[in-house]
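Undergrad: Return atomic coordinates for the entry below.
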Amino acid sequence: MEVVHLKDGYIKLGQALKAANLVESGADAKAVIQEGLVMVNGEVDTRRGKKLVEGDIVEYNGETVKIEA
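TA: As a prediction, the model looks like this:
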């Protein structure tokens, strides 16, 4: 499980995918999120700007990312 550490209390979903090296660019993040391929806390979320906070779990392409402070 990959871990992404917060700097400002939250991170946006697209930024978290990039920070965890699950996508190469913001455009790639936008595409996979809008296609419904990303799950946040067990549910599909299509909002690239969704604010993730400590404890959130992101799943994409068989990989899991945990958001920590």
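
Undergrad: okay, CA-based contacts and neighbour counts for the rest of this
TA: Fine.

Undergrad: Could you list the buried residues of stretch 31-42?
TA: For stretch 31-42, the neighbour count (16 or more other CA atoms under 10 Å) marks 31-33, 38-40 as buried.

Undergrad: what about the strands in the protein?
TA: For the chain, applying DSSP state E gives strands covering 2-5, 11-12, 38-40, 43-44, 51-52, 57-60, 63-68.

Undergrad: Here is the second sequence; please produce its structure so I can put it next to the first one:
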Amino acid sequence: MQTFTLKGDFIQLIQLLKVMNWVEHGAMAQWVVEEGLVRYNGEIDYRKRLKVRVGDIVSFDGQEVKII
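TA: Got it, this is the predicted structure:
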């Protein structure tokens, strides 16, 4: 599992996918979320603007990141 150090209160889910280099661009990030390919704390979540915070775990395509 990878870790991502949060520099503020939160990061939006689609931004996190881009920062982690799990997707090539913002449109792809939106698409994978809309298609239900991203898990947030173990559950599929369709919210593109979801605020990911410290302690959350996001997984996509066999990769996982914990926000610290």
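
Undergrad: circling back to that earlier point, export the strands of structure 1 to CSV and tack on distance to Ala20 of structure 1?
TA: Listed next are the strands of structure 1 as CSV, based on distance: least, CA to CA, whole Å:
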stretch, distance to Ala20 of structure 1
strand 2-5, 6
strand 11-12, 12
strand 38-40, 13
strand 43-44, 18
strand 51-52, 13
strand 57-60, 10
strand 63-68, 7
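
Undergrad: so which of these gets nearest Glu24 of structure 1?
TA: Of all the strands of structure 1, it is strand 57-60 that lies closest to Glu24 of structure 1, at 13.4 Å by CA to CA.

Undergrad: quick one: the closest one to structure 2 mean distance?
TA: Strand 57-60 of structure 1 differs from its equivalent in structure 2 by a mean of 0.4 Å after superposition (mean CA distance after the TM-score superposition for structure 1).
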